[in-house]
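**Q** Provided below are the primary sequence and the corresponding predicted coordinates.
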Amino acid sequence: MLIVSQAPALAGSSALSPDKIHKSVHADLAGDGKAAFWVRLNNSADLSSAKRAVTKTDKARLVYEAKTTHAESSQAELRKLLTAAGAEFTPYWVVNAVQVKGGDRALADTIAKLPQVLGIDPVETVEFPADAAPPAAKPKPEAEAEYKAETKREGKPASKAKAASVLSWNLESINAPRVWNELGTRGENIVVGNIDSGAKFDHPALESQYRGRKANGTVDHNYSWFDPDRLCPTEAPCDDRSYGTGNLGVMVGGEALGFRVGVAPGAKWIAAKACDEVSRCGDSALLASAQWMLAPTDLGGHNPRPDLAPDIVSNSWQTQSWAPWWYQPLVEAWTTAGIFAVFPSGDLWDGGCGTTSGPGAEAANYSVGIYEQDGTISRLSQRGPGANGEIKPNLTAPGVSITTAAPDDTVLLTNGSAIASSHVAGTVALIWSRAPGLIGDIPATRALLDGTAIDVDDTRCGGTAADNNIAGEGRLDAYAAVRDAPVVPAGTLSGTVTGPTPPTDPTGRIGGVTVKVAGPVTRTTTTAGDGTWSLSRLPAGQYQVGVRHYGFRDSAVTATVVADQTATAHVVLTPSRTSIVSGTITVGGQPRAGAVVSVLGTSVFARTNANGRYQLQVAHGAHTLRTVSSSRCENTVYRPINVSGRLTDNAELPSRVDAFGYMCTPGPNNYLQGLEKVTPDSNFGVNITLPFPFTLYGQSHTTARVSSFGYINFASNYTIGLNTKLPSYQNPNGSLFAYWRYLSLDNRSGIYTGTYGTAPDRKYVVEWRSVHFLRDKTKRLSVSAVIGEDGTVGYHYRGIDHPDEAGASTTVGLENHNGTAGFEYSFNSPDALRNGQSLTFKLREPAG
């Protein structure tokens, strides 16, 4: 559901150009005088050259060039104005828009007066509809009975698939095995992109299909993973909601626990995480993810590569209204770039006619409804018509009781039109793999899907027996679609990459090298550990083989592929020159020791000394420097550099700040002990009364409940040992999580409280002293949480002498009272804490 503030226009606000400024932005500005908003500009890039291009590679490149050039030009005056005003803003090129954060009335008024500005719109959030919720998760343990039961569980989601068959009904229903066995394709050489809640990249059914996994077994997440809001605890892909992993499983998954789950298990996947743990998808994250799909970047968001755009993009989110203002120009850009985009029709039980959801409801978007195992259209599948009376959905696919991959490396059963649309994404991968001449030809591919679908005669919502608003063109038939696809003569191209210096094996062959083959189609692969590579199903013709590897100069050769033969292309690389890159890393203007500065995508790194200084020997060329602080209180910083000689590059690491304004600072140990021992009750907690009011996320408290499991709860009496990410809609909320995990007390342990100081500078201490891990008394430590009368919170740690004690299976941070905001210092991170460490959380000082 699209959540939009709909406040009425305000009296006396005519100076703010009401014809351009949305009333929700007016309302936000009337509150605290600040608002985040979108600025839409009134013209768009000329994509005519891209529309005339023949190959998908040329289409993508020309769309990227036209869009970025146009944005630089048309947004120049606005960007200059925002920079001069000191405003925080993010320009986008995939649509002609700029997002402004924290703008005031005067700034909004000035922007609205620019003639090129079409409108100023609110920042919005898309939420997965409640009826499309993921499979039931493992229940939270509450109180003693659940706590004891939890110690005996395996920790798997409750709705695991239990069928004994190896091949699920949905794959047989669309005839996917016939494609694999009779037509000889499983989606090889095709890349599918997914915009969703993320992915479990090392799931047994997905790990070999991940484009970031190289032929030599190493993993490089650059250009294969995008997390615009940095929701994952590390740079690796994660999935905290199961949608993304499940949808990818149906698209390209292999085998897990004896189940074959994917339509196109030979295809590769990449993903962008636009949605969070509570199923909210911010429009800025969706737009950034969609833009990234057109030109994937490295992990720092730099060095975009339109040549690495996926062939297909699956969109799992939906709205109860139709598409947001920014979505149609985005889909036009995808389509013009030769990317096939697929959308769910929406999930609403017995929703009736005219209920189909955006953005799939739009005429330009290919949307998919749901049918069940017996072939009937599911009551969950939303019906058309769509925008302007368009027949919707376009067709239907299996979407009930579908076995797929789960984020915990197992499998689960799931439902929904997003899962149904994943079948179509996988089918397009099969079509384009067998018939590469169709790659990038969206109209012909849609016609093929439509023309081979099995008709469903149901005209209750309008349409005909062959094309109606309940089943669209009918039920998906992957075999018929792939069978009828025009096949062109194709062959294989193989080769080796060698170099005269390390990193090579004794024969000079180099593993992990990126090889790009461009001709009638474009493909990218990497060399195996012995320097070899091979690409099959390449349409006959001439190709340029380009090779890129850190530490060597780019090189290229040409090769000709002949039908039903194997051509070879061998490349010898020449080492690059190197130069010194050095600088100083600071936090708040002060040197930060122990920060790690690395060249992204390489093994080159250095750690800053006590003066914050680092020095690297870097190959000449364009790179991205990544700087990771020694504390999780600061954001990781990425900086593009171009090395042609000695270079100085300094960086200031910005503090992490949560949505409410909390930030943290590291410091030397100032451990305060509790003074009086308190005894937990039978529900593993003890109620306390504070000696002064304490404000957490704007709410004042004088009482709390201390859990034996390392946290202090101000919102409820929940005592739960199984930790989660922050923020989370699940209990407990409104808490200080000093060291949240299953902990136990014995005769050496205790919970202690105490008060230090005098008003108005008192501190109240809660100490978990010498507590040990559940079922492991050798893992023992002490944690002190210090609540300040000034609203600050301190966490202090003693006795951490094992990696498991340093944050594995543990959550550290704080959270508001309904799970919508929180500061997650760490989640299940075995290197997050160290002995003697202290953390202080406080609200950011107001600007000015």
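**A** Arrived safely. Being a predicted model, the structure only gives us computed values, none of them experimental.

**Q** okay, CA-based contacts and neighbour counts for the rest of this
**A** Noted.

**Q** residue 452 reaches residue 482, doesn't it?
**A** No: using C-alpha atoms under 8 Å, residue 452 makes no contact with residue 482, being 9.3 Å away.

**Q** the more surrounded of the two?
**A** residue 482 (26 against 20; other C-alpha atoms under 10 Å).

**Q** just say helix, strand or coil for the more buried one.
**A** helix (DSSP: H, G, I helix; E, B strand; the rest coil).

**Q** now do the contacts for the closest residue to it other than its chain neighbours.
**A** Leaving out its chain neighbours, the residue that sits closest to residue 482 by C-alpha to C-alpha, 6 or more residues apart in numbering is residue 431, at 4.8 Å. By C-alpha atoms under 8 Å, 6 or more residues apart in numbering, the contact list for residue 431 reads 187, 481, 482, 485.

**Q** swap in residue 466?
**A** Here residue 466 is in contact with 455, 456, 457, 472, 473, 474 (C-alpha under 8 Å, 6+ apart).

**Q** for residue 454, see how far away it is.
**A** Taking C-alpha to C-alpha, to the nearest Å as the measure, residue 466 falls 9 Å from residue 454.

**Q** now swap in residue 163 and tell me
**A** Residue 163 is 27 Å from residue 454, where distance means C-alpha to C-alpha.

**Q** which one of the two has more residues nearby?
**A** Neighbour comparison, residue 163 and residue 454: the larger count goes to residue 454, with 18 against 11 (by other C-alpha under 10 Å).

**Q** how close does that one get to residue 475?
**A** Residue 454 is 5 Å from residue 475, where distance means C-alpha to C-alpha.

**Q** then residue 706?
**A** For residue 706, the distance to residue 475 - C-alpha to C-alpha - is 56 Å.

**Q** here's the one I want to compare it with:
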Amino acid sequence: MLILSGMKDPAVAGTVAPPLRTALATLGPDDDVPVIIKLTGTVNLETINDREKSVRRSKIVTSLRESAAVSQKQLATFLRNNRTKKIRQLWIINGLAVTVPASLVDEIAQFPGVAAVMPDGVTHAPVTSYGAAAEPEWNIAAIHARNIWNLGYTGQGVVVANMDSGVNLDHPDLQGRWRGGTNSWFDPNGEHAVPADVDGHGTQTMGIMVGGDAGGSFIGVAPGARWIAVKIFNDAGDASDSVIHEGFQWLLDPDGDPATNDAPDVVNISWGFKDPTHGCITEFQPDVQALKAAQIALSFSAGNDGPNPATSLSPANYAESFAVGAVDAAHTIAGFSSRGPSACGGIYPNVVAPGVNVLSSGLNTGIPGAEYAVVSGTSFAAPHVAGAMALLLSAVPSLDVSMLEAALMNSATDLGSGGPDNAYGNGLIELSGAYRFLKKDRVAVYRNGLWYADRSGNVQWDGEVIDSLYRFGFADALPVSGDWTGDGVGKLGLYHNGAWTLDTTGSGTLNAGNTTCSFGVGLKGAAPVTGDWKGTGTTKIGVYADGTWYLDLNGNGAWDGTPTDGRYSFGVGLAGAIPATGDWTGTGSTKIGVYADGTWYLDLNGNGAWDGTPTDGRYSFGAGLAGAIPVTGDWTGTGSTKIGVYTDGTWYLDLNGNGAWDATPTDGAHTFGSGLSGAVPVVGRW
């Protein structure tokens, strides 16, 4: 049987790929050749956009499986009847892996529905570079992981995975963190029934992700996370393309049941094609797209082919991938770290992380001095990012992968030349900043049923691909926002004459799944207000009318009277006062306030009454801006709400929280909504 490796050329639909054609010329008609047959049917994964990850993943797996079953049925029958061997379904790419007689390849290529016949090539495991002992935990300190641990987030509730040479289950820093069961280990080569690693590379990457401190110092970024693994490289250090596809496929659905959500939240991929031309080899792009669509975060090693430019590697250089370069303890780019631009387009890598002389878990458990290894390479920078993703997901479990990546890039410490570059990317990941980025509120404007929401956090409209345009509204409705379900993500809502429509499913559309209630009926001119009145983590509703607040303290959507719900007078006598809410002091519960003619009156102590300064707060922010609308939000992600005003498409935000306008860059002036006459400002954690 011929085993093909090396370069992979794109194939034209219904044809034999050029490398396979070349190989066939050297074979006899009865010689066996391993191939991957790709069919034409595809699933539009973009149409599966359920907010709930388990629902989305189930639909994606089911759709891919069903599409493959239908389109492959006749071909599979043909193959079984024509002396083929080892037929394996690759439903993740709508393909079949099979060993066929060389004489059958052209006939397969012409079979109805076949797009291409590709060689089942081989990728070799990366070679670990070992280094000298380094300062313990220098890498943990470099990305400020302990700052997130100190907030109570160590990766708990998050499952990470690697596709590698396996994992040494006996290592004391890894054994207790394995998820266990029949859905937590996959060896498509059939060599090991339980987690094992004869090479060490996979054990080293996993240690950096989740390892503990059994050796006296922490080696892992997210020691509270659990791990699963797929051993794509056999004990000889080789992985066929079909096995890698099977690995991606298993990660989407480890137990083979789409109804159970047992997929990992984060996957580390520390390998790539050994391509001397450093091209864009798209063999695994559909797999990456499928996992990303399922809201599985991916971290890729950028490659060790530096320092020359344009040395990116696939699959790390795909547009959907998140590539990680390596820096040393001085935060200088490693000479071996691959550079951009990406052969698939764009800046490369996305970020950098520690990857020179990093302490991690080793293979030789129980042998003094061999339990740990000091390693170098982008292979070991990538799991720092995977671990960082796990930490952030433990803090915000419902986090969208695109926001997770944006948080890491936008908060990274800029290194090298100013701004993103093709050595450091966006810079060295910095977890404190990433956490603040995720916790800060973002702006939006609402007009005629359309929401223009700033998801990227740069306070400018970047179009629907980066930001979001929601169609959620009807005539005369007022927009409201809140975390109605307590999952850490802001959602949309509407208020109209005492009736509320809340997007509790997070779909961003008006549908039967929305929650409706009445709160404020009969209160003429009542304005809707929202807040976490009790500090429970879930946003509740209320109304403000003529200086009186009616707050739904128990969150049932109905007015139950005091003391079950809250009735407060704060703003009485201030003609034209507009209600404002926020956690002014960062205690975790929302408090009330009013804005009138450029002056803010804020209930700092939370008793619902105006007690005068300094017990409560009185600030001038917006004075002289006719028609300004008050806005409030945690603009910097520090945990306390600050004030601002919106007028004619311009936002003036009190970034430093002193209650006064100090001009940019101390405070923020942003144009978001300019040109949308009559747009209403909204703030939320989109």
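**A** Now that the structure is in, tell me what you want to look at. Owing to the predicted nature of the structure, the values given are computational and were not obtained by experimental measurement.

**Q** am I right that the residue nearest to residue 482 of the first structure sits in a helix?
**A** Yes: assessed with three-state DSSP, residue 431 of the first structure lies in a helix.

**Q** what do we get in the second structure for it?
**A** For residue 431 of the first structure, the aligned residue in the second structure is residue 392 (criterion: TM-score structural alignment).

**Q** what sits closest to the most centrally placed residue in the first structure if chain neighbours are left out?
**A** In the first structure, the centroid-proximal residue (C-alpha atoms, centre = their mean) is residue 273; its distance is 1.6 Å. Closest residue to residue 273 of the first structure apart from its sequence neighbours, by C-alpha to C-alpha, 6+ apart: residue 198 at 4.5 Å.

**Q** residue in the second structure matching residue 591 of the first structure?
**A** So, by TM-score structural alignment, residue 591 of the first structure is left unmatched.

**Q** so residue 591 of the first structure makes contact with residue 584?
**A** Yes: assessed by C-alpha under 8 Å, residue 591 of the first structure is found in contact with residue 584 at 7.1 Å.

**Q** what helix or strand is residue 427 of the first structure on?
**A** Element membership for residue 427 of the first structure, per DSSP states H and E: helix 417-434.

**Q** so after that helix, what's the next helix or strand?
**A** Following helix 417-434 of the first structure in sequence, per DSSP H and E, is helix 442-452.

**Q** and residue 826 of the first structure, that one's in a strand?
**A** Yes: counting by three-state DSSP, residue 826 of the first structure is found in a strand.

**Q** contacting residues around residue 84 of the second structure?
**A** So residue 84 of the second structure contacts 98, 99, 100, 101 (C-alpha under 8 Å, 6+ apart).

**Q** now the residues you listed: which count as buried?
**A** 98, 99, 100, 101 (16 or more other C-alpha atoms under 10 Å).

**Q** what do we get in the first structure for the second one?
**A** Under the alignment defined by TM-score structural alignment, residue 99 of the second structure corresponds to residue 101 in the first structure.

**Q** what helix or strand is the closest residue to residue 643 of the second structure other than its chain neighbours located in?
**A** Nearest residue to residue 643 of the second structure, sequence neighbours excluded (C-alpha to C-alpha, 6+ apart): residue 632, at 4.6 Å. Per DSSP H and E: residue 632 of the second structure is located in strand 629-633.

**Q** any idea which helix or strand comes after that strand?
**A** Next along from strand 629-633 of the second structure, by DSSP H and E: strand 642-647.

**Q** whereabouts in the first structure does that next one align?
**A** Using TM-score structural alignment, strand 642-647 of the second structure lines up with nothing in the first structure.

**Q** quick one on the thing from earlier: give the residues shared as contacts by residue 466 and residue 454 of the first structure.
**A** 473, 474.

**Q** so residue 421 of the first structure makes contact with residue 347?
**A** No: between residue 421 of the first structure and residue 347 there is no contact under C-alpha under 8 Å: 11.9 Å.

**Q** tally up the residues packed near the aligned partner of residue 336 of the first structure in the second structure, please.
**A** The alignment partner of residue 336 of the first structure in the second structure, by TM-score structural alignment, is residue 293. Other residues within reach of residue 293 of the second structure, judged by other C-alpha under 10 Å, total 21.

**Q** from residue 46 of the second structure, how far off is residue 293 of the second structure?
**A** With C-alpha to C-alpha as the criterion, residue 293 of the second structure and residue 46 of the second structure are 7 Å apart.

**Q** before we move on, what about residue 403 of the second structure?
**A** Looking at residue 403 of the second structure against residue 46 of the second structure, where the rule is C-alpha to C-alpha, the gap reads 17 Å.

**Q** quick one, which of those two is more surrounded?
**A** residue 403 (17 against 10).

**Q** counterpart of the more buried one over in the first structure?
**A** Checking with TM-score structural alignment, residue 403 of the second structure has residue 444 as its match.

**Q** can you give me the separation between the closest residue to its match other than its chain neighbours and residue 452 of the first structure?
**A** Closest residue to residue 444 of the first structure in three dimensions, ignoring its sequence neighbours and counting by C-alpha to C-alpha, 6+ apart: residue 438, at 7.3 Å. Counting by C-alpha to C-alpha, the gap from residue 438 of the first structure to residue 452 of the first structure is 16 Å.
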